[in-house]
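> What follows is a predicted structure for the sequence shown.
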Amino acid sequence: MAEISEETLKKAEEFKLTANDHFGKQKYALAIDFYSKAIELNSKNAVYLSNRAFAYAKLEQYGAALQDASAAIDVDPKYIKAYYRRGSANLLLGKYKEALKDFKKVVGILPKNAEAQEKFKQCEKIVRQMAFESAIATEDEKPLSETLDVESISVESSYDGPHLMDGKVDLSFVQQLVAHLKAQKKLHTKYLYQILIEMKKLLCKLPSLIDIEVPEGNSFSVCGDTHGQYYDLLNIFEINGQPSIENPYLCESQMSTRKLIPPVNGDYVDRGSFSLELVLTLFAYKLLYPDHVHLMRGNHETINMNRMYGFEGEVTQKYSKKCFDLFTEVFNWLPLSACLNKKVIIVHGGLFSKDGVKLDDMRKISRNRQPPDEGLMCELLWSDPSPFPGRSPNKRGVGVAFGPDVTHKFLKDNNLQMVVRSHEVKEEGYLVEADGKLVTVFSAPNYCDSVGNKGALIRFDSQMNPKYVQFTAVPHPAIKPMAYASNYNMFMK
């Protein structure tokens, strides 16, 4: 390799400083651009690569973060921050054994570093827990939902929240529940168990792709990620109209009206610190109107994500680990996609690593499990669109990046007109791509109280013409996002 001139080294360092400034302002995409410019001038600087890995991780592009951290280690095998950041990326990808190796390396060199020790112990605990669960698991073991003795749980006279009558959800219960949760009060454990058990019974009867009909003259609304931002969800109901007979979202026929909450396209939980309240409200509405409330699974309705981003910690703190395990059972049965009027397909992540996938293939996906690392289920939850033709590795490290041509071919093969997906924060709350054939909708405004983005929903008429409705964040109680999450800081002091 030719020697780099002093002038070039100086320019690379200027790019790094500019990138650091953007990073400090949480403008991570711009930071990546300037780190990349620095790397183009000096590809043998481990700091540039490691810093870009950190920025990629902030955008949840853990595959790219892993690649950069590994490249930094190749450049400088003694650069300890790179091991820390690679370990963090592996941890966030659910690659716990690989993460453990990196953190072991870090604590071996820096035995007194508290952050490294915490990460090492965290990984070690997870690996041991997984080994223990694998050792005690049996094929004929009954799920928790079938062994819980809910009826034996008593409701204390001091409890001042809503009561389920005969275990059934009615409109009065839902209205009281929303008011109770909005006031930061807990639903009784007995009723929480009953709702989750009934939700599982309801969801397991559904196919992995649900078909929805929007009658002539009516409209249908679609929301994207809400990520535990409960008070913003309630604001959506205010903006789009409260579900009621007087204000229907969908008419079942010209003779009668039925109610519909906008279908929420996965990622109800994690990050925001009111995930439990949000998902519980949606589940209650689903039980109230089972044919007119539609909920799909996102990549965050999974154990790995819940473990790192807060939902497991939130449920365990507010209720118990048993409650979290029951939520996991329910999440496993959430449908993976929906089709509106045989024209618009709704998925959380995106499309596939191969051509020729038909809607029937999506209907037949066996979903009662944690998502695998590849295949249709994984790609529905994790893939992202790319502006470039064809397919390429996804920067998240999971799923695939698919170009506009892939979108067009999938739509043509299945006689559809549009793909709606979520999975990515967008400054305006939505982004239209692929010549208008693909739209990303994101419904968590000012994501994590820091991004400053708008939220959006899509309102389709019966001809599947979209109208985009934007909104801004509303105040919430003073509990910060990620309050219940694992500490996964990728920076070492």
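Now that the structure is in, tell me what you want to look at. Residues are numbered from 1 along each chain as shown.

> make it CA atoms for all contacts and neighbour counts henceforth
Noted.

> three-state assignment of the nearest residue to Phe220 once chain neighbours are set aside?
In this structure, Phe220 finds its nearest non-sequential neighbour in Phe460, 5.1 Å apart by CA to CA, 6 or more residues apart in numbering. Using DSSP: H, G, I helix; E, B strand; the rest coil, the structure places Phe460 in strand.

> try this one next to it:
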Amino acid sequence: MEPAAKQGEHRAKLIFRYYDADGAGKLNEEKVKALVADLGDGGAELGKTVGEASEKDFAAAVGKSEAAGKLCRLPKPIFAEISRALAMQHLKRYDTAKKGGGSVAAALANVLPKRAHKGVCPTCVEKKFELAAHLVTVDLSGKVTPKRLAAVKPPAKGKGEGGPTAGQYSAEVVFRPYSVGNVMLRLIRQLAKAKGTVAEPKALLMGDRKEDFWKLILRLYRDLLILLEAETKCQKAYSPCYVIGDIHGNIEDLLQMERTLWPLAPVMGAGCLFLGDYVDRGVWSLECTLYIAALKLLAPNRITMLRGNHEERTTQKHYSYLKECVQKYGEEMGLKVWELTNRIYDQLPVCGLVDDAIYCAHGGLPKSAKTVEQIVEVKRDIRNPEKESDIAWEILWSDPANEQEFVDTCEQKGVDPKTSGGFVFNTKRGTAFKFNEAGADSFLKANGLTHIIRAHEVAPPGYVFHFINKCVTIF
């Protein structure tokens, strides 16, 4: 788009894609008219050669055309405009920039198609800083030691009823050694060193300390509930952010992630978004749930917990989580522990957005919701998603399908693939839906998103891409 850029194949493709805004792959009569109108003199002659042209044919026809070379040009060199705009921004002279008519936004508006992506560029957002309540030091062994910088006073009467200030939370929850989150993490790390075997797994505070364990997780639940009540069913997260697939009771892998990705927690340089399925299959499902819940208490703005299809009572009864709780703590206490952790799952978001651009969910896309706004409106507390929310249930259970698999399933169900809207009944699961590339494209475009990250299916190498890398499964 630079004024001095040579006309050639790459510029021709840029021009083609600009006028082919709907991505149809051809320039129909209406698109050609727009091109001719923008060219003015000499446009009519060029229009005769590009009608119904594909991108390849268009590039061949106008690759070296001087007339077409006038299209999609910036009025001034882009880097000079960016430098000027940044200087004006730093000087807070927005009004002057607007009156001058030479801002980047004004320059680009004339030549660039409107982008659907609604994401936020992190470097463009005006930074807002707060005074930290603590200084954090790290010794050579990796031990994190906080030092309070200022006294934290309770809010005056009539103020702050909504919860503690950031300074109070930091002092009382994050860095206090005996806060419930820190106690829980210490106990789980100690257990990991002598956790027993798959056949005979050990658990936290077993035997005559079961009542102490109950009081600990009850406090954890109450504190965590305050955080979850502030979240929606589609929770936002921001980069840098690790997205983590199914855990399924594998405490060894979870603690290996800790050593690798967040070794100084609760001091975390990047966020973590968990895609659900913390329980079943593995025999330390309870400990995995409590570990991630405790981590969220200590770093609430860094940890996002999504619900998976195994965070649901009926599924757990068919697998191992209910049995695990009873085996470790007996019939009465085991059922109480199982129910309490499920109350946590009932509150969890079912999907998340990273940088307002990347859709993350355990299963996939819902057929019952076209927009993120519809997901946000789903009620927060869902005990039985299958009966209480079609949207939530479909997000937990859906799968992507390649085109051949999708067509085969459509034929099996007597559905016309062309009128399916990109969704067909998920015969593999016996519930929810499969979605193809058309279904994915429709959802991404409607919401200004770029990619999908999901879990739910075993991928032997750990990940697999779908739809030319628009969607990825991680496990």
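Arrived safely, thanks for sending. Because the structure is a prediction, the values reported are computed rather than measured.

> Just the TM-score for the two chains, thanks.
Scored by TM-score structural alignment, normalised by the length of the second structure, the superposition of the two chains gives a TM-score of 0.52; 263 aligned residues with a CA RMSD of 2.3 Å.

> mind listing what's buried in the host helix or strand of Glu211 of the second structure?
Per DSSP states H and E, Glu211 of the second structure falls inside helix 210-228. For helix 210-228 of the second structure, burial by neighbour count (16 or more other CA atoms under 10 Å) applies to 210, 213-214, 217-218, 220-221, 223-225, 228.

> Output the residues you listed as a markdown table; include the columns distance to Asn426 of the second structure.
Below are the buried residues of helix 210-228 of the second structure laid out as a markdown table (distance: CA to CA, whole Å):
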| residue | distance to Asn426 of the second structure |
| --- | --- |
| Lys210 | 42 |
| Phe213 | 41 |
| Trp214 | 40 |
| Ile217 | 37 |
| Leu218 | 38 |
| Leu220 | 37 |
| Tyr221 | 35 |
| Asp223 | 38 |
| Leu224 | 34 |
| Leu225 | 33 |
| Leu228 | 31 |
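
> how about Tyr309 of the first structure, what's its match in the second structure?
Alignment note: Tyr309 of the first structure maps to Tyr319 in the second structure; criterion TM-score structural alignment.

> where's that match relative to Leu205 of the second structure, distance?
24 Å (CA to CA, to the nearest Å).

> Translate Gln277 of the first structure into the numbering of the second structure.
No Gln there; residue 277 of the first structure is Glu. So, by TM-score structural alignment, Glu277 of the first structure is matched to Glu287.

> So which residues of the first structure form strands?
For the first structure, strands defined by DSSP state E occupy the ranges 209-212, 219-223, 264-265, 295-296, 337-340, 344-347, 384-385, 391-393, 400-402, 418-421, 430-433, 438-441, 455-461, 466-471.

> Return the list of helices and strands in contact with the second one.
Looking back up the chat, that one is strand 219-223 of the first structure. strand 264-265, strand 455-461 (3 or more CA pairs under 8 Å, 6 or more residues apart in numbering; DSSP states H and E).

> In the second structure, point out the residues matching the shortest one.
When you say that, I think you mean strand 264-265 of the first structure. Going by TM-score structural alignment, strand 264-265 of the first structure lines up with residues 274-275 of the second structure.

> and what of stretch 21-29 of the first structure?
Using TM-score structural alignment, stretch 21-29 of the first structure pairs with nothing in the second structure.

> ok, now stretch 230-239 of the first structure?
Under the criterion TM-score structural alignment, stretch 230-239 of the first structure matches residues 251-260.

> So which residues of the stretch 251-400 of the second structure form helices?
For the stretch 251-400 of the second structure, the helices defined by DSSP state H, counting those that start in this stretch cover 251-261, 285-298, 313-318, 321-347, 372-376, 385-388, 390-397.

> burial measure for the nearest residue to Met333 of the second structure once chain neighbours are set aside, as a count.
Excluding its sequence neighbours, the residue lying closest to Met333 of the second structure (CA to CA, 6+ apart) is Val326, at 7.4 Å. Around Val326 of the second structure there are 17 other residues, counting by other CA atoms under 10 Å.

> what separates the corresponding residue of the second structure for Leu431 of the first structure from Glu312 of the second structure, distance-wise?
In the second structure, Leu431 of the first structure lines up with Val464, judged by TM-score structural alignment. In this structure, Val464 of the second structure and Glu312 of the second structure are 26 Å apart, going by CA to CA.
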